[in-house]
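S.K.: what shape does this take:
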Amino acid sequence: MTSIKKIFLLFVVATFMLSCSNKNTKVAELLIPQPAQTEVKSGSFNYETPSVYFTNVSDTDKNNLLELIKGIYPEATEATEEDASGVIRISQTGDSTLTPESYRLNIARKSIDIEAIDFGGLIYAIQTVAQLHYLAEEGIPCMQITDTPRFAYRGMHIDVSRHFFSVEFIKKQLDVMSFYKMNRLHWHLTDGAGWRIEIKQYPRLTSFAAWRPYNNWKEFWFGERLYCDQNDPKAKGGYYTQEDVKDVIAYAQKLNITIIPEIEIPGHSDEVLAAYPEYSCKGKPYTSGEMCIGNENTYTFLTNILSEVCELFPSEYIHIGGDEADHKNWKECKKCQTIISKQGLENEHELQSYLVQRIEKFLNSKGKQMIGWDEIIDGGLSPNATVMAWRGEAGGIKAAQMGHDAIMTPGNWLYFDAYQDNPATEPEAIGGYLPLSRVYSYEPVPDSLTVEEKSHIIGVQANLWTEYIQTEDHAEYMMYPRLLALSELCWCKAEAKNWDRFLPAANRHLDILKAKGINAHQISNSVIATEVVDMEKQTIELSFRCDKMPVEIRYTQDGTVPTIESTLYKKPISVKDSAIVKVAIFQNGERITEVQTFTPLYHKAIGKKVSYNIPHCSHYVAKGEATLTDGYNGGASYGDGSWQGFNKDVDVVLDMGEVVTIKEIEVNFMQQAGPWIWFPEYVDIYMSEDAEVWRKVKHIDNDVPRDTEGMLIKNFGFTGDEACRYIRYTAHQLPKEGAYMFIDEIKIK
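M.R.: So this is what the prediction gives:
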């Protein structure tokens, strides 16, 4: 062979090897969660009937692992020879460099080697192989992976009280959770809408409190809130027998998932007290959702229930809820007030803490640790309790600073009952807006904590509350693909997260979820616009993105419909005063979406001063006094930082700085009946030259019914031709205790 031929042959081989390596790299980047360390090699493992050789693995674990492998390779068998071709070698090692649930995975052309120090690590290595089997065109790409989780607690919560879901559904979610390396299912078994677990000592909890004459939670909750006997022809609901519970727990254990039960106390107990009213303060059914803490029999009742729960669940944690308890009945109850006096308690917060601490001692006596929502901090935290922070991060931060473990599950980031796309096109949800990108952007460990305090943030959890979720298909629609983002929050270090890598992977995993029979929400192919206001330049920078991939964004600024010849979006568009930008998505040379129109406006009130005659709500401050003239429109979530909330009337004064001619005033309100956000009853707009003498220029009555479903946005504004310096804008709230109004901006043209 001539030298030239040799060089050419070497070049061909090198090119082929590089091509294979690049192909394998692309597949590796699609893994979710992304492994900690990956070294990609050329070639692939192409055996479809491998044998499996175990070292130092118990018989029980062997059976479970082999069953999981057969989900990838149905013809796989246990090997008797370690060095056979096409072998998968699985070793439970004592290697001290490996930590719990971590693993080493080496995929070569003729073998796959898996090492871990525990069952969890072995499971997750196999799940990585399973993902690669789905993702690769053929075979398993050769690579070496060393992987370890960031958090020990990686959780998903499912509420089965508001709407009951089957054992088969729960098992199906466990399968997918394990596939994405989640290891805790928080099973919300009891709440005011229904009791869902058999307690043999108290049969009315399942013969009565588990049933209601309406399937739809909204009909139940906004109606008479009645329960009914199981044999009532109208009965809707259900419960899990203790055998069901054992079955689910055993299934979860095979997947390295721990089931944590939640038994809600002392609030959210309407169903309990309808069945056993003697444990309420008034001793009558349908009078309270809070148990009587002053009644010693309440403790006997609770400890009897928890004894059966502790016996059923091997989890170290038992969740006792502890959230949103109404103190009204305790304030009026002689027994509760007697306990406050005898125990030297300051108030009803400390009364609840007194109950929680007694329950914790009981759980500790059963070898269990107590976990609860962050309200358990309010009256003084129990000695060994773990806190779930849901009211933002404050509860988790406070717990960590006190030396307690905390699990981060803040509603604005991790409540999967919120809308994940445009509410106008989505099934009705309770409110909020939580797209995939926002879930992925969450960082669970606050910078404000010290290194020692950060060690107490032991995990992350997302919650699926089901008030507005009646069916199992709808539940899956809300969980996925957001659970994929959750898995990377839980598993990957903060610096390893990369949205630009994750998004193509999430798009690809939609096919995997479909293959698994999951009714996942499809990543939107709508254009998502972001505006950045520059007050110095007096411009708005408009940028676009689309989460559906791969696609092109094309746009026009002359009012015409975008075509394949229109400008390809590559960088933000700068708008000086106003613009009409039409945008569409293209794929393979064809437009695949409706045209979307965006109208950025640098309006005349941006940066002007607003004074508040009635303060805004302290819970929804947005950007404070700058909110209403900062140039930013509110989005689909009232909690996005651009909507300002009012739990009283709106009464604000805008100072334009000088007398100007007003052609138009635009003020948008949001309405979402679920979280009690409504349009105003009416609006009055006044103008003045000196802020002393006012003239009314507009009165607007609301014509939208309060019970209208969905998320609505409506302008309560003005058009005309008026000269003034000051504008006073007032909005009268509907007479409903606990209601809110939300506005985002006062736009002046």
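
S.K.: all contacts plus neighbour counts: C-alpha atoms, from now on.
M.R.: Fine.

S.K.: who's in contact with stretch 508-519?
M.R.: 30, 134, 473-474, 476-477, 480-481, 520, 522 (C-alpha atoms under 8 Å, 6 or more residues apart in numbering).

S.K.: any idea which helix or strand comes after the helix or strand harbouring residue 178?
M.R.: Using DSSP states H and E, residue 178 sits within helix 167-179. Counting by DSSP H and E, the element after helix 167-179 in chain order, helix or strand, is strand 184-188.

S.K.: another for comparison:
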Amino acid sequence: MTVEQKKHILGGQANLWAEYIPTPEHSEYMLFPRLAALAEVVWTPDDQLEWKDFSVRVQKLMDRFEIMGINYAKSAYGIQPESEINLETGEVTVSLEAEFPDVEIKYAFGDAELTANANIYREPLKIDSSTSLKAAVFENGKLLGLTMNKSYVFHKAVAKPVEYKFPYNENYNGGGKTGLVDVLRGSKYFKDGRWQGWINRPAVVTINLEEPLDVNQVIVGSLEEQGTGIYFPESIQVEVSEDGMNYRTVGNLPRKFQSNPGAKIENFTIKFEPQNNISFVRVTAVPLKENPTGGGSWLFLDEIEIK
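M.R.: Purely as a prediction, here's the structure:
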């Protein structure tokens, strides 16, 4: 709307539909502290809205919720990792932050426990080998919110050159030309920037390993959210070559369509007899041919691991 039209807006309201909310405690979780955020937005002039100031005040309000026994959501304490890979070194840099600024984040790698005595996050973390990373917000030794747990799997194709027979959709480019070999995985939110998408076309991806290697397994990460037209592949084929010209098929994974009401991530594993001195691997993921609701079928991939 225009600025003039906006002057006619008298206020706002919060609606909560309860058909999937079975208890009062669940209702409280959905409402608080969102009601405080709504009040801040509708009662505060636009030029005075400031997230950092509000975040300090709402955390004090959360202390009141504790005393009142309100089951409020702590999602703003959740860790939001940002990762990028150096294609020359194959090293991943991970930055950690929560929605609330100036909180204490602690982290632990691998099997180490995440406790109040864990390392304090002060600067971006460097990762150059397979590991898992746990992180959470702490205050006075107490864990706040949920613990982030992410895995980083380094494999034989990391940061290697990739060629595509059919280009991915420009709106879903998932990190660009090396997005399928950058260790960085997508979430169940298909717009998170980590997914590469094709519609009504197969993903035919050729990875140049740049040296002869022994391979016996390929893992393809895929997303399904049938409500938005995103489906798991109907089949995945793996071919290998020593010279990049003559390929032979070493694995084929067919998959029958299954109804799935929610978003789901699956790692499809294709194992095959060990292949020696392989320099090129070609993966073909075929989208669902017939969308049961009509329209096109999207295929979303985030990583191709070669082992």
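
S.K.: so which of the contacts of stretch 508-519 of the first structure belong to helices?
M.R.: Using DSSP state H, the subset of the contacts of stretch 508-519 of the first structure located in helices is 134, 473-474, 476-477.

S.K.: quick one, which of those residues are buried?
M.R.: Among these, those scoring as buried are 134, 474, 476-477 (criterion: 16 or more other C-alpha atoms under 10 Å).

S.K.: need those in CSV (columns: distance to residue 726 of the first structure).
M.R.: Below are these laid out as CSV (distance: C-alpha to C-alpha, whole Å):
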residue, distance to residue 726 of the first structure
134, 64
474, 49
476, 51
477, 48
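
S.K.: what sits against the residue nearest to residue 210 of the second structure when sequence neighbours are not counted?
M.R.: The shortest distance from residue 210 of the second structure to any non-neighbouring residue, by C-alpha to C-alpha, 6 or more residues apart in numbering, is to residue 279 (6.1 Å). Neighbouring residues of residue 279 of the second structure by C-alpha under 8 Å, 6+ apart: 208-213, 240-244.

S.K.: if we go to 7 Å?
M.R.: Going by C-alpha atoms under 7 Å, 6 or more residues apart in numbering, residue 279 of the second structure touches 208-213, 241-243.

S.K.: residue closest to the middle of the second structure?
M.R.: Residue closest to the mean C-alpha point of the second structure, counted by C-alpha atoms, centre = their mean, is residue 187 at 2.3 Å.

S.K.: mind telling me what it corresponds to in the first structure?
M.R.: Counting by TM-score structural alignment, residue 187 of the second structure lines up with residue 635 in the first structure.

S.K.: just residue 208 of the second structure next, same as before
M.R.: Counting by TM-score structural alignment, residue 208 of the second structure lines up with residue 655 in the first structure.

S.K.: follow-up on the earlier one: quick one: the contacts of residue 279 of the second structure as JSON lines, columns for secondary structure, distance to residue 66 of the second structure and neighbour count too.
M.R.: What follows is these, written out as JSON lines (DSSP: H, G, I helix; E, B strand; the rest coil; distance: C-alpha to C-alpha, whole Å; neighbours: other C-alpha atoms under 10 Å):
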{"residue": "208", "secondary structure": "strand", "distance to residue 66 of the second structure": "56", "neighbour count": "21"}
{"residue": "209", "secondary structure": "strand", "distance to residue 66 of the second structure": "55", "neighbour count": "19"}
{"residue": "210", "secondary structure": "strand", "distance to residue 66 of the second structure": "57", "neighbour count": "12"}
{"residue": "211", "secondary structure": "strand", "distance to residue 66 of the second structure": "59", "neighbour count": "11"}
{"residue": "212", "secondary structure": "strand", "distance to residue 66 of the second structure": "60", "neighbour count": "15"}
{"residue": "213", "secondary structure": "strand", "distance to residue 66 of the second structure": "57", "neighbour count": "15"}
{"residue": "241", "secondary structure": "strand", "distance to residue 66 of the second structure": "62", "neighbour count": "20"}
{"residue": "242", "secondary structure": "coil", "distance to residue 66 of the second structure": "63", "neighbour count": "18"}
{"residue": "243", "secondary structure": "coil", "distance to residue 66 of the second structure": "65", "neighbour count": "13"}
